[in-house]
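J.: here you go, sequence then predicted model.
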Amino acid sequence: MEKATALLGSLFGRGVAEQDAAKVKELFVYPIKGCRGISVPFACVSPTAVKAPDMYPLQIPLFQDTFQRIDNISVWEWCGSAFDQGENAANWFSTYLGKPSRLVRFDTESEVRPIDENYARGYKTMFSDEYPFLMISQSSLDTLNKHLTESLPINRFRPNIFVEGCEPFAEDLWQTLRINGLTFHGVKLCARCKVPTLNQETGIAEKEPTETLSKFRSGEILFSGKKARGKVFFGQNLICEESLNPKACLGKVIRVGDMVHVVKKINSSAEAAT
């Protein structure tokens, strides 16, 4: 049966048999970089209302002709211009954060932020950390929490696609996968910065989970000390193949409950890109 399935797959252009590897448990979008994520039943355009304790909801229009462009906006190594979202948004964030702040929107018409071509040539992102999608599994989180004195919620790690039903860290091995007709490629394990150490209820930085991850998810351990020394890894960065052709993904969405079909995978984390 497996040989027959593989043969049919090759006839239809996939080359290998797809395997049901997991199921989408939750989906998260992050309308504003660094702010709270929103759990959604399916991936779509979401309302742009911003809320915070003791603050009135901030409504931000999706389209407005009076936005001014601001230069020297940077994310990691990228620097460019972006659209300022106005005085109302600036005052709102300045008041809540207690320091002068402005909210800007990525200028998709004149700016391009390419993904590192060493991992995904031709793809681009906007204000996300490095890649447009991050996938983590429930079993990976459960395994980490077994090593911690106090369990952490998934929001510490800010994934977009949270899956269940697979082995711990199985997502490390997934190179090509399909979800509801969309093809994703795992291009790089996610090296974690200090963001997961920030308690989102108190704003206080803690030692965990970095201290524990360093004991079994460090570059030295995963890759036998050959690369990525001093880093810890949790989650898989993804790109969507259809994003290169907007017409190919028109009308397609990812829903909670969708199956994750693995088309291609590697044998061990040691072979993963970092």
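T.: Right, received. Where do you want to start? Numbering: from 1, shown residues only.

J.: all contacts plus neighbour counts: C-alpha atoms, from now on.
T.: OK.

J.: what's the one helix or strand Leu177 maps to packed up against?
T.: In this structure, Leu177 sits in strand 174-179 according to DSSP states H and E. Under the contact criterion of 3 or more CA pairs under 8 Å, 6 or more residues apart in numbering; DSSP states H and E, strand 174-179 touches strand 182-191, strand 259-265.

J.: who wins for proximity to Leu152 among these?
T.: strand 182-191 (17.7 Å; CA to CA).

J.: name the residues that touch that closest one?
T.: Residues from elsewhere that reach strand 182-191 (CA atoms under 8 Å, 6 or more residues apart in numbering): 119-120, 134, 172, 174-178, 231-242, 249, 252, 272-274.

J.: just the buried ones from the residues you listed, in PyMOL syntax?
T.: The buried subset of the contacts of strand 182-191, as determined by 16 or more other CA atoms under 10 Å, is captured in PyMOL by this line:
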select buried, resi 120+134+172+174+175+176+177+178+231+232+233+234+235+236+237+238+239+240+241+242+249+272+273+274
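
J.: can you redo the helices and strands packed on strand 174-179 as CSV with distance to Phe106 and mean neighbour count?
T.: Putting these into CSV (distance: least, CA to CA, whole Å; neighbours: other CA atoms under 10 Å) gives the following:
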stretch, distance to Phe106, mean neighbour count
strand 182-191, 23, 21
strand 259-265, 30, 21
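
J.: same list, the ones you listed, but as TSV with distance to Glu150 please.
T.: Converted to TSV, the helices and strands packed on strand 174-179 look like this (distance: least, CA to CA, whole Å):
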stretch	distance to Glu150
strand 182-191	22
strand 259-265	30
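
J.: now do the strand holding Leu177: distance to the chain's middle.
T.: Chain-centre distance of strand 174-179: 15 Å, with CA atoms, centre = their mean, to the nearest Å.

J.: what's the answer for stretch 12-20, then?
T.: Distance of stretch 12-20 from the chain centroid (CA atoms, centre = their mean) equals 25 Å.

J.: ends of that stretch, what's the gap?
T.: 18 Å (CA to CA, to the nearest Å).

J.: wait, doesn't Arg217 sit right on Val232?
T.: Yes - using CA atoms under 8 Å, Arg217 and Val232 qualify as a contacting pair, with a distance of 5.5 Å.

J.: please tell me how far Leu148 sits from Lys188.
T.: As judged by CA to CA, Leu148 and Lys188 stand 25 Å apart.

J.: can you show me the strands along the stretch 1-150 of the chain?
T.: 19-29, 38-40, 49-50, 58-59, 69-75, 78-84, 104-106, 113-114, 124-125, 133-137 (DSSP state E, counting those that start in this stretch).

J.: next one for the comparison:
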Amino acid sequence: MIELDTDEKVFMGCMVSSFLVYHTIRQIYAYVHAKSQEWIPIGTVKSLHIYPIKSCKPIDLFAFKCTELGPVMGELEDRAFVLVDMATGKFVTGRTQPKLVHMECYMVDGILEVTVPGKPKVSVDLKKVVKNGQIVRAAWLMDLKQDGFDCGDEISELLCDFLGEKDHRLIFNKQGEHLYTERTCAPTDEWWDKNPVPKRRDDSQFTNLAPFLICTDASMRDLNEKMEKKISISQFRPSIEIEGCPAWDEDKWAELRIGDAHLECMAACPRCVMTTVNPDTAEKSGENQPLKAMRGFRVAPEGSMRKMYLDNPIFGVYAGLETKMELDREKKILIGCLASSFIFYHTARQIYTYINAKSQEWVPIGVVKSLHIYPIKSCKPVDLFAFKCTKTGPKMGELEDRAFLLVDESTGRFITARQKPKLVHVETHIENETLEITVPGNIKLVVDLKKVVENGRIIRASLFDNLQQDGYDCGDDVAQLLSDYIEEPNYRLILYKEGLYTERTCVPDEDWWNTPVPKRKDDSGFTDLAPFLIATDASLKALNERLDTKVTMRNFRPSIYIEGCLPWDEDKWAEIRIGDAHLECFAPCTRCVLTTVDPEKGEMSKENQPLKKLREFRLAPEGKMRKAHKDSPVFGVYAGTVKEAYIHVGQTAYARYKPSVF
């Protein structure tokens, strides 16, 4: 709840009084003048894709922003690059060079990374590309021309070698640079048959026609029923794939709403030989499929549409962002009247928002794949559908994260799976103030936690950097069980309760990130550093692509596991929202030998993997971060709580991004 002083209350009162008339009249206006067609739910978004280089392999995304020029996610923009044959001045695409569909690319911090089969990765500094200012003018359909910045010799040589061609250049259409184009899309009446074609103008990058291409899963399945060899939607290269509607429902769409995005459909998408390129083999179909099958039932109806599209069959619909509202004279008068009562409210509100709100928007980044609590530090996790994000970490019922720790009774020094890998096989359950512990080869042992606290025997533990933290001794029976299990004498299990002495309050250091580090203080149980550790499925997959022996997320022991975002996206997160929970990120998670412990075998990797591989490409950047984190590679991000709330598996996660990576 926000506390307001007197001036703020007066300010808010003024805004409300000026806004009431505006809001009331606006509601009446919307009711009377709204379009007669109602919005009908047609399905859900099945997949989203951006193709940074025209004809390249898509980047599959959990979310992107619908902009006037097309899909954008961070630095990724759809069809921002295209290959050009300098001899002809024409675009080069998968139509003539099917191998292009195997070209992979990624962008981070102004660097384009391009990989083609059998060749080392090439990086292109796009800031230098724009600064160099070498413009190439290229032509595409109907010989319409469009400019782009030449991306340099190194990437040109890579792609020429890959294709077995000469004098091909990659060019870049940089948003905001106002490069020359003849390819502004202005729909004509012939694009649709019986329905009015919207009057609009759209610029885009190096797309065929429009900013967005939308296809449906049902139409894909209907087409496959007519073919002997099935194909996937990837041969049609949509930016948005919808599931749940009837087949060919997209032929009837005039407008689409997805969340707050409003798209206007403007044309059917006529298909060409690009659809015959198999994205797995990078070869064209010998039977000219699916183009041949579609020509049997999906050509445009006779009349103006057939004359326009000829024998090119239709699959999907083109759309642009709906941003403008056409007003007749009466509506303009009404809006003018409304403006007089609204102008003060709006201006004041904008100033208030500018001063008090963070500029970054919340971006959907993925969904919660799994949640975990580790009651005893280094023990086997308890996998949960939900837990509460509290100021000290995850909690669910009586389960609290890293509430217990094993320590040497004589020195207080803590011990984990770093020294005793078999600890990862210790299982725990807590219910009715009773801790149940099971270790391989022994019967379950029960500890009465109420008596543990009542007994009040405190042991002071020494953790990282010799910082100390107190815990209640859990008794002789469990001490004997765990000492025998790890084959070390005199080890005690201790329980941390909020309010006990600790020197381990986490205060972020400005050297932990290159970007501004949030000012905060966090206490937690016996965690390494922070209340929460968040990791992503995409980063795990990116790591496993470099490893001979794959690892699982259990090697990294996160509390929150996110899927759907790009690899290493977590390096850029400033804040996270999941449901009503609000977390603030404040440090990268630097990794140690614990990641080398196989959670199934309870043994360390003899090859020191995945730590060895991570050190090859995931060390902190040179400078203050490298001095702080040394040779400990980064995997995941630490966070603390801003707002406590429950979260659960399957929820969408949203992020606010930092200005740059780390």
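T.: Ah, there it is. Source: prediction; values computed, not measured.

J.: before we move on, the earlier item: which of the strands of the stretch 1-150 of structure 1 sits most buried?
T.: strand 133-137 (a mean of 24; mean count of other CA atoms under 10 Å).

J.: tell me how far it lies from the chain's centre.
T.: 6 Å.

J.: if we can go back for a sec, nearest to Ile60 of structure 1, of the helices and strands packed on strand 174-179 of structure 1?
T.: Set against Ile60 of structure 1 and scored by CA to CA, those come closest in strand 182-191, at 29.9 Å.

J.: follow-up on the earlier one: would JSON lines of the strands of the stretch 1-150 of structure 1 with distance to Leu8 of structure 1 be doable?
T.: Below are those laid out as JSON lines (distance: least, CA to CA, whole Å):
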{"stretch": "strand 19-29", "distance to Leu8 of structure 1": "14"}
{"stretch": "strand 38-40", "distance to Leu8 of structure 1": "35"}
{"stretch": "strand 49-50", "distance to Leu8 of structure 1": "47"}
{"stretch": "strand 58-59", "distance to Leu8 of structure 1": "51"}
{"stretch": "strand 69-75", "distance to Leu8 of structure 1": "44"}
{"stretch": "strand 78-84", "distance to Leu8 of structure 1": "44"}
{"stretch": "strand 104-106", "distance to Leu8 of structure 1": "43"}
{"stretch": "strand 113-114", "distance to Leu8 of structure 1": "36"}
{"stretch": "strand 124-125", "distance to Leu8 of structure 1": "33"}
{"stretch": "strand 133-137", "distance to Leu8 of structure 1": "29"}
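
J.: Asp258 of structure 1 is nearest to which of those?
T.: Proximity to Asp258 of structure 1 (CA to CA) singles out strand 19-29 among these, at 5.4 Å.

J.: what lies in contact with that closest one?
T.: So strand 19-29 of structure 1 is contacted by 37-43, 158-166, 255-263 (CA under 8 Å, 6+ apart).

J.: residue range for that strand in structure 2?
T.: Taken onto structure 2 by TM-score structural alignment, strand 19-29 of structure 1 occupies residues 363-373 there.

J.: give me the mean deviation of that stretch from structure 1.
T.: Its aligned residues in structure 1 lie a mean 0.7 Å from stretch 363-373 of structure 2 after superposition (mean CA distance after the TM-score superposition for structure 1).

J.: re earlier: who touches the strand holding Leu177 of structure 1?
T.: With contact meaning CA under 8 Å, 6+ apart, strand 174-179 of structure 1 is reached by 183-187, 254, 258-266.

J.: can you do 6 Å?
T.: Strand 174-179 of structure 1 is contacted from outside by 183-186, 260-265, using CA atoms under 6 Å, 6 or more residues apart in numbering.

J.: and stretch 137-144 of structure 1, which stretch of structure 2?
T.: Under TM-score structural alignment, stretch 137-144 of structure 1 corresponds to residues 536-543 of structure 2.

J.: which outside residues touch the matching stretch?
T.: So stretch 536-543 of structure 2 is contacted by 561-563, 566-568 (CA under 6 Å, 6+ apart).

J.: mind putting those in CSV, distance to Thr115 of structure 2 and neighbour count included?
T.: Putting the contacts of stretch 536-543 of structure 2 into CSV (distance: CA to CA, whole Å; neighbours: other CA atoms under 10 Å) gives the following:
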residue, distance to Thr115 of structure 2, neighbour count
Tyr561, 28, 20
Ile562, 26, 25
Glu563, 24, 22
Leu566, 17, 19
Pro567, 16, 17
Trp568, 18, 22
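
J.: in a helix, Cys269 of structure 2, correct?
T.: No - counting by DSSP: H, G, I helix; E, B strand; the rest coil, Cys269 of structure 2 is not found in a helix; it is strand.

J.: which ones are touching it?
T.: Contact partners of Cys269 of structure 2, counting by CA under 6 Å, 6+ apart, are 314-318.

J.: Ala139 of structure 2 now?
T.: 90, 145.

J.: where's it relative to Asp147 of structure 2, distance?
T.: Applying CA to CA, the value for Ala139 of structure 2 to Asp147 of structure 2 is 9 Å.

J.: repeat for Cys565 of structure 2
T.: Remark: distance between Cys565 of structure 2 and Asp147 of structure 2 (CA to CA) = 32 Å.

J.: same check on Val92 of structure 2?
T.: Separation of Val92 of structure 2 from Asp147 of structure 2 (CA to CA): 15 Å.

J.: returning to what we had before: wait, which of the contacts of strand 174-179 of structure 1 is closest to Ser10 of structure 1?
T.: Closest to Ser10 of structure 1, out of all of those and judged by CA to CA, is Val263, at 11.4 Å.

J.: I figured the closest one was touching Glu18, is that so?
T.: Yes - here Val263 of structure 1 reaches Glu18: they are 4.7 Å apart, a contact under CA atoms under 6 Å.

J.: shared neighbours, the two?
T.: With the criterion set as CA under 6 Å, 6+ apart, the contacts of Val263 of structure 1 and Glu18 do not overlap.

J.: tell me the contacts of Lys265 of structure 1?
T.: 173-175.

J.: go again using 10 Å as the cut-off
T.: Contacts for Lys265 of structure 1 were tallied using CA atoms under 10 Å, 6 or more residues apart in numbering; they are 170-177, 185-186, 272.

J.: what of Arg14 of structure 1?
T.: With contact set as CA under 10 Å, 6+ apart, Arg14 of structure 1 has these partners: 6-8, 263-264.

J.: with Lys264 of structure 1 as the reference, measure out to it.
T.: As judged by CA to CA, Arg14 of structure 1 and Lys264 of structure 1 stand 10 Å apart.

J.: next one: Ser39 of structure 1
T.: The spacing between Ser39 of structure 1 and Lys264 of structure 1, counted by CA to CA, is 28 Å.
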